[in-house]
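Asks: Sequence plus the predicted model coming up.
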Amino acid sequence: MNKIGINLLIIEDSAIIANAYKNILSEITNVVFNVTFAKNCDEAIHKIQRIKTQVVLLDLQLPISTNERYICGEDLAVLIRKESPSTNILILTSITDQSRIQNIINEIHPEGFMIKSDIDGIDLKNAILNTFKGKTYYSKTIEGYTRKTFANKITIDDFDRQILYHLSMGEKTKNLSNYIPLSTRAIEVRKTKLKNLLDTNNNENFNLVKEAKKLGFI
């Protein structure tokens, strides 16, 4: 079976980590990675502008460029989006500051975003394979941040929270009016609104409760 050739740029200042990424990805069957390395912003700029790559593994903490215009991985990601919009960017970092991470997601929209301590070799391979399928891959810490941000944009009132609570305790919808001063019809309308807000299309209460717990509403 013919193997797919992928040009991969690894931007990482630690040679040990960069080579570990290369070795892990070499285990993916049916794919041959043509790997190029950059260990600082100057090397990265040179290779971003001269080598066509399909995938970039990008660290955020890097030695700055000599002209001090590029001081971190975010600056390089902006350059990649400008020079090669179709390139998949996978960020691997030790940084866990939520506001900084959310800003990067909003500005760069990386195809992958992973905290190094969250992942192992299998996760890295899955992240790469997901990008080939047009999907994104976030590690558990990043997913947690995005859920909190999503939750902050949703407004629910005390009645909604009571509905979610009693459903989580196993109560049936028809019995909720025993606990909440609303008619059964009004409760059903609110349940429908909650399903739309939480993007839960399944009619089962279990899925609504599950999503509400993920977002910290109950």
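Replies: Received it, and whenever you're ready, just let me know what you need.

Asks: Could you use CA atoms for every contact and neighbour count after this?
Replies: Will do.

Asks: can you pull the contacts of the most centrally placed residue in the chain?
Replies: Centroid check for the chain by Cα atoms, centre = their mean gives Tyr138 as the closest residue, at 3.0 Å. By Cα atoms under 8 Å, 6 or more residues apart in numbering, the contact set of Tyr138 is 112-114, 127.

Asks: Helices - which of those residues land there?
Replies: Judged by DSSP state H, the subset of the contacts of Tyr138 located in helices is Ala127.

Asks: Which single one of the contacts of Tyr138 is nearest to Ala15?
Replies: Taking Cα to Cα as the measure, Ala15 lies nearest Met114 of the contacts of Tyr138, at 18.7 Å.

Asks: and that closest one, how many neighbours does it have?
Replies: 25 (other Cα atoms under 10 Å).

Asks: Would you check that it makes contact with Ile89?
Replies: No. Assessed by Cα atoms under 8 Å, Met114 is found out of contact with Ile89, at 11.2 Å.

Asks: Structure two is appended below for comparative analysis:
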Amino acid sequence: MKLNDLNFLIIEDHKIIANAYKNILMAIPGINFNISIANNCDEAVNLIRRKKHHIAILDLQLPISENERFICGEDLGTLLRNEITSCKLIILTSVTDHSRILSIIQQIDPEGFLIKADIDSEDLKTAVLDVLNNKRYYSKTINSLTKKTTINGITIDDFDRQILYHLSMGEKTKDLTKFIPLSIRAIEVRKTKLKTLLSNTSEENFNLVKGAKKLGLI
């Protein structure tokens, strides 16, 4: 993306924080940002539909819209993806719920995903520049939640680790959809893959949780 005059949308309900973001952005040399700020879902929806933005910062915890159609940042992220397909999206939030973060990555696929406690002003500048240059920027907490493990050349991702964790806590497979944004069928497929991967024998009654603990996966 050519970095010159860019329309930048900040969606953040705390005005002091939103203005702090604006000041940080204005201090980035070589770029002239035309910055709009929305402090709630209604303001955000209006700006998204009225103006083409090149990049946006989105908080997840926001006052809901008057018609209750938009209740959180995820709804606005989906709207942005549908209304302005070329807009680069950076989610900047204090939310650290594991399943929610993974669901957002799966459904919205933001170019940037930052936890507020992870970053300072320089990190935010770097994230914005990376995203504008078609790179992804995830803060350390997001990276730790999405990291992948490879065993015998086969990748175990975070959904796999979540399955193992909840099984180790005594949850039944049929109840895992309460914690993991996957269907029962998808979870069963992953369990079968994990049993094949972790078992060194053809043992029919292989204990998946014990096998995972032995390898230090949980």
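Replies: Noted; the coordinates are in hand. Quantities reported herein were computed from a predicted structural model and do not represent experimental measurements.

Asks: Drop the TM-score for these two in here.
Replies: Overlay of the two chains. TM-score (TM-score structural alignment, normalised by the length of structure 1): 0.69; 162 aligned residues with a Cα RMSD of 2.2 Å.

Asks: Which parts of structure 2 are strands?
Replies: Taking DSSP state E as the criterion, structure 2 carries its strands at 5-11, 32-38, 55-58, 88-93, 112-115, 137-138, 149-151, 154-156.

Asks: Throw those into JSON lines and include distance to Leu208 of structure 2, thanks.
Replies: Formatted as JSON lines, those follow (distance: least, Cα to Cα, whole Å):
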{"stretch": "strand 5-11", "distance to Leu208 of structure 2": "44"}
{"stretch": "strand 32-38", "distance to Leu208 of structure 2": "48"}
{"stretch": "strand 55-58", "distance to Leu208 of structure 2": "39"}
{"stretch": "strand 88-93", "distance to Leu208 of structure 2": "35"}
{"stretch": "strand 112-115", "distance to Leu208 of structure 2": "32"}
{"stretch": "strand 137-138", "distance to Leu208 of structure 2": "31"}
{"stretch": "strand 149-151", "distance to Leu208 of structure 2": "15"}
{"stretch": "strand 154-156", "distance to Leu208 of structure 2": "14"}
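
Asks: Quick one, which of these gets closest to Thr196 of structure 2.
Replies: Comparing these by Cα to Cα, strand 154-156 comes nearest, at 10.6 Å.

Asks: Give me the buried positions along the closest one.
Replies: Using 16 or more other Cα atoms under 10 Å as the test for burial, strand 154-156 of structure 2 gives Ile156.

Asks: swap in stretch 56-68 of structure 1?
Replies: Quick answer for stretch 56-68 of structure 1 (16+ other Cα under 10 Å): 56-65.

Asks: which among the residues you listed gets closest to Ala77 of structure 1?
Replies: Distances from Ala77 of structure 1 to those, taken by Cα to Cα, are shortest for Leu58, at 8.0 Å.

Asks: Structure 2: which residue goes with the closest one?
Replies: When structure 2 is aligned by TM-score structural alignment, Leu58 of structure 1 is paired with Leu58.

Asks: Test my guess that its match contacts Gly73.
Replies: Yes. Counting by Cα under 8 Å, Leu58 of structure 2 touches Gly73, with 6.6 Å between them.

Asks: How much space separates Lys193 of structure 2 from Asp59 of structure 2?
Replies: According to Cα to Cα, to the nearest Å, Lys193 of structure 2 stands 36 Å off from Asp59 of structure 2.
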